[in-house]
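[1] fold the following, please.
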Amino acid sequence: CLEGTRVDILARINGWVEGLKSERVFWLRGMAGRGKSAIASTIAYGWKAKKASCALFHFRRSQGALSTRLICALARQLICHGTSKIKEAVLQAIRDNRDVGTLRLEDQFRILLVEPLHNLEEKSPPVLLVIDALDECEDPEYARRLINVITRHTSSLGAGVRFFITTRPEDTLINALRLQPWREEDLDEIPGTRKDIAMFLESGLLSIRRAHKLQDDWPSKEAVDCLAELSQGLFQWAHTALGY
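    Alright, predicted model coming up:
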């Protein structure tokens, strides 16, 4: 996210990560183009910068079979971006289970996440696992199984382990997600989106003005406000507009 934007929702998410009694899972939903992936990346990279144990996976519709490699991908990132204790625990799990990549989702989750992370002390730094755009998983059954697996096993994980999940409000997932005792936020209901888009547009237009050596008063505030209004809360629309 552009610095200074999404302040409210980022504060809510970071407060949830740090909270000792927070729900284990934070589900952020919103329509396409609202900026969910940017928020997921900002949260993940922000915690990585703080040297916290963090892993991020973006689902994409073009991934095909790669989408079922979620657990292995998260484990690999914990090895790269986890504390020394977590890194060694995950590595030992792989040494003990060389064929883990061929196992069922449930077994991968247990071996690569639950067992390495279940002994974390209550005051250990948080472990953040970010799963972005779950609705874009090309195997809906895999996505539903993942929801069930997370629900069943979160109590077996260390107290500081958090899952941050983003989705569109897709009918195939929405009912399954709403049954869970998770923290839930609707990005479409978070205030300040229009102001954030205006800041995003101003930053992009400033770069265009400098690149093309345009007048200092280009564009006018009215023009920026008009573009922000036309975006209807869609960061993707604003990004596309800047491309023209």
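
[2] C-alpha only now, for contacts and for neighbours.
    OK.

[3] OK, contacts around the residue lying farthest from the centre of the chain?
    Residue farthest from the centre of the chain, counting by C-alpha atoms, centre = their mean, is residue 215 at 38.9 Å. By C-alpha atoms under 8 Å, 6 or more residues apart in numbering, residue 215 lies in contact with residue 209.

[4] tell me if it really is in a strand.
    No: assessed with DSSP: H, G, I helix; E, B strand; the rest coil, residue 215 is coil; it does not lie in a strand.

[5] from residue 207, how far off is it?
    12 Å (C-alpha to C-alpha, to the nearest Å).

[6] what sits against the closest residue to residue 60 other than its chain neighbours?
    Distances taken as C-alpha to C-alpha, 6 or more residues apart in numbering place residue 136 nearest to residue 60, at 5.4 Å, with adjacent residues excluded. Neighbour list for residue 136: 59, 60, 61 [criterion: C-alpha under 8 Å, 6+ apart].

[7] helix/strand/coil for residue 27?
    Counting by three-state DSSP, the backbone at residue 27 sits in strand.

[8] oh, that last question was meant for residue 129, not what I typed.
    Relying on three-state DSSP, one would call residue 129 strand.

[9] look up how far residue 17 lies from it.
    Here the criterion is C-alpha to C-alpha. By it, residue 129 lies 10 Å from residue 17.

[10] please give me the structure for this one as well, since I'd like to look at both together:
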Amino acid sequence: MLLTVLERLHYVPDATYDAQARKGCMKNTRVSVLSDLMDWCKDPAAPPMLWLSGMAGTGKSAIVWSIADSLQADGLLGGSFFCSRTGSTARSDVTRVIPTLVRQLAMRSTMYRDALVAEIRTDPDTSHKYIDVQVEKLLRKPFLTSTRPHSHLPVFVIDALDECSDKDATEQILKDLIAASSSIPAKFFVTSRPEHHIRHKLQSTSPEFRRVLRLHDIEKDLVDVDIRLYLEHRLSNIQAELSNILSPAWYTTADIDTLTGLANRLFIFAFTAVEYIRRNPTERLKRLTGVKVTAGKPLTETLDTIYTLILSETSTSDGLEPEEVAFLKHVLVYILAVRVPLSVSAFAELLGISPSRLRATLDHLHAVINIPDEDNGDALSTIHASFGDFLLDSSRAPDVMRIDINSGHLSLSQRCFELMQSDALCFNVSRSPSSCLPHPQPHFSESLGYACSQWVHHVVDSPDPRSFVPAIDTVFIPKFLFWLEVLVASGEIDRVPALIMTLLHTPALVRATLHPTASTN
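    Down below sits the predicted model:
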């Protein structure tokens, strides 16, 4: 019965630390950082919130996964939420963080669970309300009525908060957690890039309530030691895998030193370099170690160099024609613009091509794109957010491969409407044998489900939302109930009000609806 009540929470199961594919730090690396963080976790007199800040590629997620794992082993993990722009939409929705955290704690603490269930019974819709209400009713009140003094406080872990889509809501959750932390026996470990809205909120908070640890301020020598260990481990593994063609001496200490210098404190460079090297070890190692290191270079310069090298090889290795390079960019902009990662087959259908053509297009990008070997439902996505940052930054990406994200939203909007206008969206789209069944099954394609749930966001983010007014009328006057059925079968019917409100609060669409001729002028 209690578990049934907890199911009312807006819980995101794939956001917990143990649901993540990427694991923690390699053994014997980041030792001092991990020790410092665990000391904070176990010190009841330390500030209740710690912010681990670092630019993309500095290894924040590996560190926080290791900390969460250690806290779990010690019985100190209150709950975890790994935010992601490339995970499910729910993982970038900051309003899902508190419900997910408190549900995990409720499964570990009987006293807390009883207090939380009492609150939910009083107001069953609490988890759907705004963040300040969630923090008060799901976190603070149950804590105050259930807990007793302990030597160590439970620690809630929130990774990559900057990847939540709503900046205002992200500021709000920080404000509310900081306020709550002064009166509840718990700690909050938050990581993010040093984005302005997060940095401003935390730096304006009294040091009594927060501590800041900046990864990019850690001494370069300490980081270099860890990156060197990582490179030695990975390159020796490549030799073991290819011992029939590689001798133990296929790389030298000088090679490791050069790669470590190129990494320039960015673990993602070391990871990407190894993924790049392993497909042609001898030649690619030689090519990478020949990259010139410039004194006083920006932190991302060598990361940009390897990304440019990988893209250059992709566009020249098979003698791609200009239209083939343009198509590769078209695929990449889709990968960056989609709001929910899709399987290869669903992605191909959204693009309007075959899965085999999609795989062939991305064949040389395995170092930067996660391309599942089989169509088993695993998602196609960038391996690291820094690759998307590189492609979207006009000062970093080469002209020939620079991506315009607005064009991606425009193209995705068009494809979403094409799928919804097709016969795929029809009466009884879920193929339910009876309209009386409460939970129809999604017997439709993954791409149609994506189109129905995400078209609003692509339209709003496209260069000219007004141009889609005729398409909206064409689909939703005759097919509104079919669209609702898809969302019911997908378990996303609760998003309908938010989707409609998003449209109603888009000025360009409002003007075009009130003055139809304006959309054609």
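
[11] to which residue of structure 2 is the residue farthest from the centre of structure 1 aligned?
    Under the alignment (TM-score structural alignment), residue 215 of structure 1 maps onto residue 247 of structure 2.

[12] about what we covered before: of the contacts of residue 136 of structure 1 - the most surrounded one?
    Within the contacts of residue 136 of structure 1, neighbour counts (other C-alpha atoms under 10 Å) peak at residue 59, which reaches 23 neighbours.

[13] any idea how far residue 312 of structure 2 is from the aligned partner of residue 190 of structure 1 in structure 2?
    Counting by TM-score structural alignment, residue 190 of structure 1 corresponds to residue 218 in structure 2. Using C-alpha to C-alpha, residue 218 of structure 2 is found at 33 Å from residue 312 of structure 2.

[14] if I look at the match of residue 190 of structure 1, how far off is residue 54 of structure 2?
    From residue 218 of structure 2 to residue 54 of structure 2 the distance is 10 Å (C-alpha to C-alpha).

[15] show me where structure 2 has its strands.
    49-53, 77-82, 155-159, 187-192, 210-214, 369-370, 381-382 (DSSP state E).

[16] ok, which of these comes nearest residue 277 of structure 2?
    Closest to residue 277 of structure 2 of those, according to C-alpha to C-alpha: strand 369-370, at 14.9 Å.

[17] circling back: quick one: which of residue 218 and residue 54 of structure 2 has more around it?
    A direct count of neighbours by other C-alpha under 10 Å for residue 218 of structure 2 and residue 54 places residue 54 higher, at 19 against 12.

[18] mind listing what the aligned partner of that one in structure 1 touches?
    With TM-score structural alignment as the matching criterion, the partner of residue 54 of structure 2 in structure 1 is residue 30. Taking C-alpha under 8 Å, 6+ apart, we find residue 30 of structure 1 in contact with 36, 167, 168, 169, 186, 187, 188.

[19] are any of those buried, and which?
    36, 167, 168, 169, 187 (16 or more other C-alpha atoms under 10 Å).

[20] just want the most central residue of structure 1.
    residue 40 (3.0 Å).

[21] spatially nearest residue to it (excluding sequence neighbours)?
    Leaving aside its chain neighbours, residue 40 of structure 1 sits nearest to residue 132 (6.4 Å; criterion: C-alpha to C-alpha, 6+ apart).

[22] what's the local residue count around the one you found?
    So residue 132 of structure 1, with other C-alpha under 10 Å, has 25 neighbours.

[23] now swap in residue 45 of structure 1 and tell me
    16.

[24] how about the contacts made by the alignment partner in structure 2 of residue 54 of structure 1?
    The pairwise alignment with structure 2 assigns residue 54 of structure 1 to residue 78, based on TM-score structural alignment. Residues near residue 78 of structure 2 by C-alpha under 8 Å, 6+ apart: 101, 102, 104, 105, 108, 154, 155, 156, 157.

[25] and if we set it to 6 Å?
    105, 154, 155, 156 (C-alpha atoms under 6 Å, 6 or more residues apart in numbering).

[26] counterpart of residue 231 of structure 1 in structure 2?
    So, by TM-score structural alignment, residue 231 of structure 1 is matched to residue 263.

[27] surely that match meets residue 271?
    No: if you go by C-alpha atoms under 6 Å, residue 263 of structure 2 and residue 271 don't touch, sitting 9.4 Å apart.

[28] looking at these two, which is more packed in?
    residue 263 (26 against 19).

[29] tell me the spacing between the residue nearest to that one when sequence neighbours are not counted and residue 226 of structure 2.
    Among residues not flanking residue 263 of structure 2 along the chain, residue 269 sits closest, at 5.2 Å (C-alpha to C-alpha, 6+ apart). Between residue 269 of structure 2 and residue 226 of structure 2 the distance, using C-alpha to C-alpha, works out to 13 Å.

[30] what of residue 139 of structure 2?
    Residue 139 of structure 2 sits 38 Å away from residue 226 of structure 2, going by C-alpha to C-alpha.

[31] measure the residue nearest to residue 57 of structure 2 when sequence neighbours are not counted to residue 71 of structure 2 for me?
    Nearest residue to residue 57 of structure 2 in three dimensions, chain neighbours excluded: residue 268, at 4.5 Å (C-alpha to C-alpha, 6+ apart). Separation of residue 268 of structure 2 from residue 71 of structure 2 (C-alpha to C-alpha): 25 Å.

[32] ditto for residue 309 of structure 2
    40 Å.

[33] without its sequence neighbours, what residue ends up closest to residue 32 of structure 1?
    Excluding the flanking residues, the one nearest residue 32 of structure 1 by C-alpha to C-alpha, 6+ apart is residue 168, at 6.4 Å.

[34] contacts only, for the one you found.
    Residues counted as contacts of residue 168 of structure 1 (C-alpha under 6 Å, 6+ apart) are 29, 30, 31.

[35] cool, residue 212 of structure 2 as well?
    Taking C-alpha under 6 Å, 6+ apart as the criterion, residue 212 of structure 2 is in contact with 50, 51.
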